[in-house]
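# Give the three-dimensional model of this entry:
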Amino acid sequence: MTMLTEKPVARATASGDRVRARLPWHRVLAVLFVLALAAMPALPTPEFWITLGNYIGLYSLVAIGLVLLTGVGGMTSFGQAAFVGLGAYSTAYLTTQFGLSPWIGLLAGLAVTLCCASLIGAITMRMSGHYLPLATIAWGLSLFYLFGNLEFLGKYDGLTGIPVLSVFGVPLQSGRAMFYAIWCVVLLAMLLSANLLNSRPGRAIRALKGGVTMAESMGVFTGWMKAVVFVLAAMFACISGFLYAHLQRAVNPTPFGLNHGIEYLFMAVVGGVGHVWGAIVGAGVLTILKDMLQGLLPHLLGTAGNFEIIVFGVLMVALLQYAPDGIWNYLARWFPDGPRVYAPDHALPLPMRQKPDAGTLLLDVRNVRKEFGGLVAVNDVSFQVRAGEIVGLIGPNGAGKSTTFNLITGVATLTAGEVRYGDEVISNRPSREIVRRGIGRTFQHVHLLPSMSVLENVALGAHLRGDFAAHGGVAAAMLRLNCEEERKLLFEARTQLERVGLGDRLYDEAGSLALGQQRVLEIARALCADPALLLLDEPAAGLRHLEKQALAALLRKLRGEGMSVLLVEHDMDFVMNLTDRLVVMEFGTRIAEGTPEQVQRDPAVVEAYLGTGDRHGA
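Below is the predicted model:
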């Protein structure tokens, strides 16, 4: 397949038709699931099944939050049971000690959880690696022991006499009545979570798993998004605790300890931690399996010892061995489905920034320096890029080219020097602020979200565009108040993909593309940010000859439209035939600058770089 052509529109439409023609089995499953839930309490179902269904629903609500936090956001938490306890104890205390309405108890629980989760999240969400899960264990244990040692909460005996929950004056006195309330909340949480994940902030949350560098370079405020998803997961757990308190009519600290926190995380992982449906499957499988083992093993092995824990652990290890991505992923292979989002055929265009007049000084790099301990990676390098020109940054491997890119885009901090964009100093600003000003970039090593579609990966580049303040929020996304804005973003992503020749791959997973196609995808994502200056780090790597020619034609077209391009590239034929000027680096130092013809004749360049006899290598 030849990319970067002007012919993909018809293929994209055909691809979209093929995808839309697939059976929407997940919707059929959802309808059947809702009908089964509605019928279960109405039929002469054994009371034990109703009780089991109630607990599966309560656990599912917590697991949905963990899907958002761990499976999508990439942040592991063992402490969600503590937030369940906050919801349960808030309503239990206010209703039993002050006779207040349970709904006031719910609001109080949400408020307490919001405060606690915001404080805890602000501290722990900055951690990475094994420190984050260890921190969640620490605060989970702290809240558990707090519940058991506070006198007004009844210490380890807890609180009893919690009143019946009433909805519109109808008391939910029986387990069957509570069944409807619990599962209505679970279904609502599933819908809100699905809406969120298929939106602008949802793509930002999913980008967290791909690393902070890429997400920030697309304009995502990663610290804020981590805090938001952490609080949201805590809120789901709090509501589960509220429902649990009014189902049991009594609370004590036992269900809110570390063991239950581990079980909640296990449910999400076993079911399929990256999928909302996986939370339901995991909660159902683990709850039913645990109950079966508790009833069966005493007859086989005797009553002495908790053998069900041992067998349960062995079965879970086996399950993860044969379905490492979760049960839901394993089941989904048998039912091919369409993408989560589609690119519209038409939409209103997003606003575009006005490009500066040709020849205007756009980027001014002044004596930038970067030291890593005693190593000088970039040694007082200076150069300029003007509007409407293509500048190449070349040099042997290890010359400091990509580090210079990172200094310009805020990925790395300067040791000394200054970077100006237009009339503004952008040195050491966060990447998200630099891209907002009109600098888009690609990466030397491809930074994509392989499990997301090509379309959604590219739409991430438009994160800051459009009416972001009004329609970029999490609440607007969950309530589908951003539909028109989403159409604009997805149409822009489709337009840029067609522009670079990937219009027939809109709904493929990005990880299924060849390396060269992934680099082209990164260019489309950068174009989605509507930059005035485009920084491309080895864009032609992995492309075939005709594809390189098409890429060069695209970059010339962008230059004609007023865009400036700064690129790092090792293919000398590609660079020499494309760029207006070249900046040559060696060992972190600029050794030459000028037109391609001038650089080719420079003795320092010939000796350091071109004199190797291999003008396509390095």
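
# CA atoms for contacts and neighbours, from now on please.
Noted.

# Distance of the closest residue in space to Leu286 that isn't next to it in sequence relative to Val273?
Among residues not flanking Leu286 along the chain, Met267 sits closest, at 6.5 Å (Cα to Cα, 6 or more residues apart in numbering). Note on Met267: its distance to Val273, by Cα to Cα, to the nearest Å, is 8 Å.

# Now the common contact residues for these two.
Common neighbours of Met267 and Val273, using Cα atoms under 8 Å, 6 or more residues apart in numbering, are Ala279.

# From the contact counts, what lies against the helix or strand that contains Ile239?
If you go by DSSP states H and E, Ile239 is part of helix 222-248. Helix 222-248 is packed against helix 47-66, helix 80-97, helix 102-124, helix 175-197, helix 200-207, helix 212-217, with contacts defined by 3 or more Cα pairs under 8 Å, 6 or more residues apart in numbering; DSSP states H and E.

# Touching the fifth one from outside, list them.
Surrounding helix 200-207, the residues in contact under the criterion Cα under 8 Å, 6+ apart are 72-73, 196-197, 214-215, 220, 222, 225-226, 229, 449, 456, 460, 463, 472-474, 477, 486.

# To check against the first, give me the structure of this:
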Amino acid sequence: MRALAERLGGRVGLHRWRGLPVARRRQILTPVLIGIGLVFPFAAGNAGNVDAAANAFTYVLLALGLNIVVGFAGLLDLGYAAFFAIGAYGYGIAASGQLKPGWSSLWAPLEWAGQVSRLAVPGQPETVQFHFSFWPMLAVTAIICAIFGMLFGAPTLRLRGDYLAIVTLGFGEIVPVVARNWDELTNGAQGLGGIHTPKLFGFDFGFSPYPYYFLGLGLVAVAVWISIRLQESRVGRAWMAIREDELAAGAMGVNHVHYKLLAFAMGAAVGGLAGTFYVAKLTTATPDMFTFPVSVMVLVMVVLGGLGSIRGVVLAALFVALLQSVILQDLTEYVHALGRLVGSPFLQRVELITSLELIFGLILVLMMIFRREGLWPAVRRVSALTREQQAAAPARGAAVRLSWARPEPAGGPARPLLLIEGLTKRFGGVSAAADITLGVRAGELVSVIGPNGSGKTTLFNLITGLMRPDGGSIRLEGQMIGGLPSHEIVARGVARTFQNIRLFNNLSVLENLLVGEHARLEAGVLGAILRLPRVRAEERRAVVSALEVLEIFGNRLLPRLDHPVYGLSYANRRRTEIARAIMTRPKLLLLDEPAAGMNPAETLELMDLIKALRGLGITIILIEHKLDVVMDVSDRVVVLDHGVKIAEGAPAQVRSDERVIEAYLGRRRRAA
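Sure, this is the predicted structure:
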């Protein structure tokens, strides 16, 4: 009974811990973890363990940097060791005697600052001796690596998956080759030696592992803090949206070019910090320290911990680094002892450290087969819904309020909100849009119908910038938007849903909606990291706006606020996608078969919502195959067939049009 009581008590304690808000858990864990880190060197027992921990911090930094690129943004980088090398050689060249340029007056300010010295040898021109301080070089190498990250990332912007991995692998191989062959700058295969160790207020770190341990601990703490701030910001949500669905991210206002380059730059900067710290500790840098196996090892850390999971990546990096430096060596001694005990020459010759790449390969294979989300995934646990929260009967006529909406009478201004003229799009010999002309006034609800393959979704893709038209023009409020990138069109007030639901599956309902608010927010990287009052206020307003939109859907979505969307029912996924589109604050909302998969009662409820949104001044273009619903809610109906507009007018007029009956209704009846 006592054991049972202890077990139940442990479960209750764990349940209470999980029930605490994330911010409260961090307030408890942060001082505890920092305290453990500060006490460890004094409890370790010997300097060797402290040295191993200090080296492990290098790999924690590398894993955190790669987690930004792979875990947050979903960009598979197999050449990450290149930035490790650039940071290492950047500091190594600046803090050693390898490079000796000629003296000129331009070096005088740095000589005055104590970063360089003038060398005068009789009979030879004066030269410069570099001995840059470690502390400013941390920032300099991070900036240099960020620039190289953008340069390496720019050619890969259109690549995904295997192709991206191959290109980054090539970059990762180029850098060590350059370091091995550029003798004047890097001293070739022999590498750099005599690199100056850090000094702080006159104290030289020298070769003792203890100051490097505390320095590494501080760098890791800063990197974790930055990662958390980025992950929970507008920037982090944009990265994760690109990771989940790049096309849908663009349709929500995320500039994928900007944010991919930003991910490469931030990840490379952290890799540069790791390289600077590493060579400052070792006082040497050789090309063999930055080869492909290093990239693989760091990738193993990220995959093992969990893509996007900061805590998981830190723990996995510590484990893998200590596995390499301590655990495998100790295990090898145990295997040798076992071999001597049983008289096995084979076991006495085993060296596990030589099988490190094999072990990494096995870890990757096993993780991909059995636990792709990692050992400590980023997805948060959510509590089960109560019976009241799960119950949601269809309700019609509920009031809809949006604080930012301004009601617009149907048919409003004389000039159309959207004007399409002569729109054309061809795929080879197939015409998906053939000289389509269409005007939609502010406040209207226009439906586009037609048989499958008639070009309805293509029309939406052309309006929202997912496809470039071959001819014609698309204007919003008189301004040309045809051919603009999708994120710019969203910023101008056009939002959409998709025929096949495209949500960010591993994000919560709230996070999906906050991505929809992306184009209306302003915080950048510095704002996300520093979290100034203006940025905090902006985030609070975004959450309030998301809750306002979720209230429209009542008990359908509000209780599932923190639930990942992959666990929602099909109908609730549809509602979440509509809510996300509303979060962009659109002037024009394009709904592509929003009632697909809903039963008749849910369909009527949704149509009431759509009419209410129109009443708030949002102009709506609707694609829907449920014709009775279309005829009931629409101000006008446009009919497409094989990319050609064959009819347009009031619902009753279109219903009786012979061309519509032949092209759409007639075919449907014959098919039945």
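
# could you point out which element follows the helix holding Ile239 of the first structure?
Next along from helix 222-248 of the first structure, by DSSP H and E: strand 250-251.

# Show me the strands in the stretch 301-450 of the first structure, by range?
361-372, 375-386, 390-394, 416-421, 424-425, 439-441 (DSSP state E, counting those that start in this stretch).

# So which residues of the stretch 451-600 of the first structure form strands?
Assigned by DSSP E, counting those that start in this stretch, the strands in the stretch 451-600 of the first structure fall at 533-537, 564-568, 581-586, 589-594.

# Can you say which of the strands of the stretch 301-450 of the first structure is nearest to Glu151 of the first structure?
Glu151 of the first structure lies closest to strand 361-372 among the strands of the stretch 301-450 of the first structure, at 54.4 Å (Cα to Cα).

# Nearest the middle, which residue of the second structure would you pick?
Trp239 (2.3 Å; Cα atoms, centre = their mean).

# on that earlier part again, so which of the helices and strands packed on helix 222-248 of the first structure is the most surrounded?
Mean neighbours per residue, mean count of other Cα atoms under 10 Å, is largest over those for helix 80-97, with a mean of 27.

# Which position in the first structure pairs with Ala179 of the second structure?
In the first structure, the residue matched to Ala179 of the second structure (TM-score structural alignment) is Phe147.

# Help me confirm that its match comes into contact with Thr254.
No: contact criterion Cα atoms under 8 Å: Phe147 of the first structure and Thr254 do not qualify, at 9.4 Å.

# Could you check which of these two has the larger neighbour count?
The residue with more neighbours, out of Phe147 of the first structure and Thr254, is Phe147; 25 against 17, by other Cα atoms under 10 Å.

# hang on, the earlier thing: mind checking which of the strands of the stretch 301-450 of the first structure is nearest Thr113 of the first structure?
Smallest distance to Thr113 of the first structure across the strands of the stretch 301-450 of the first structure (Cα to Cα): 38.4 Å, for strand 439-441.

# quick one: that closest one to the second structure mean distance?
On superposition with the second structure, the mean distance recorded for strand 439-441 of the first structure (mean Cα distance after the TM-score superposition for the first structure) is 1.0 Å.

# That strand corresponds to what range in the second structure?
Going by TM-score structural alignment: strand 439-441 of the first structure matches residues 494-496.

# what secondary structure does Arg668 of the second structure sit in?
Of the three states, Arg668 of the second structure takes helix according to DSSP: H, G, I helix; E, B strand; the rest coil.

# Pull the number of nearby residues for it.
Counted with other Cα under 10 Å, Arg668 of the second structure comes out at 12.

# what sits against it?
By Cα under 8 Å, 6+ apart, the contact list for Arg668 of the second structure is empty.

# if I look at it, how far off is Gln329 of the second structure?
73 Å.

# how about Val279 of the second structure, what's its match in the first structure?
Checking TM-score structural alignment: Val279 of the second structure goes with Ala245.

# which ones are touching its match?
By Cα under 8 Å, 6+ apart, the neighbours of Ala245 of the first structure are Ala88, Tyr89, Thr91, Ala92, Ile162, Val251.

# What's Pro603 of the first structure aligned with over in the second structure?
Aligned by TM-score structural alignment, Pro603 of the first structure pairs with Glu658 of the second structure.

# residues near its match, how many?
Neighbour count for Glu658 of the second structure, taken as other Cα under 10 Å: 13.
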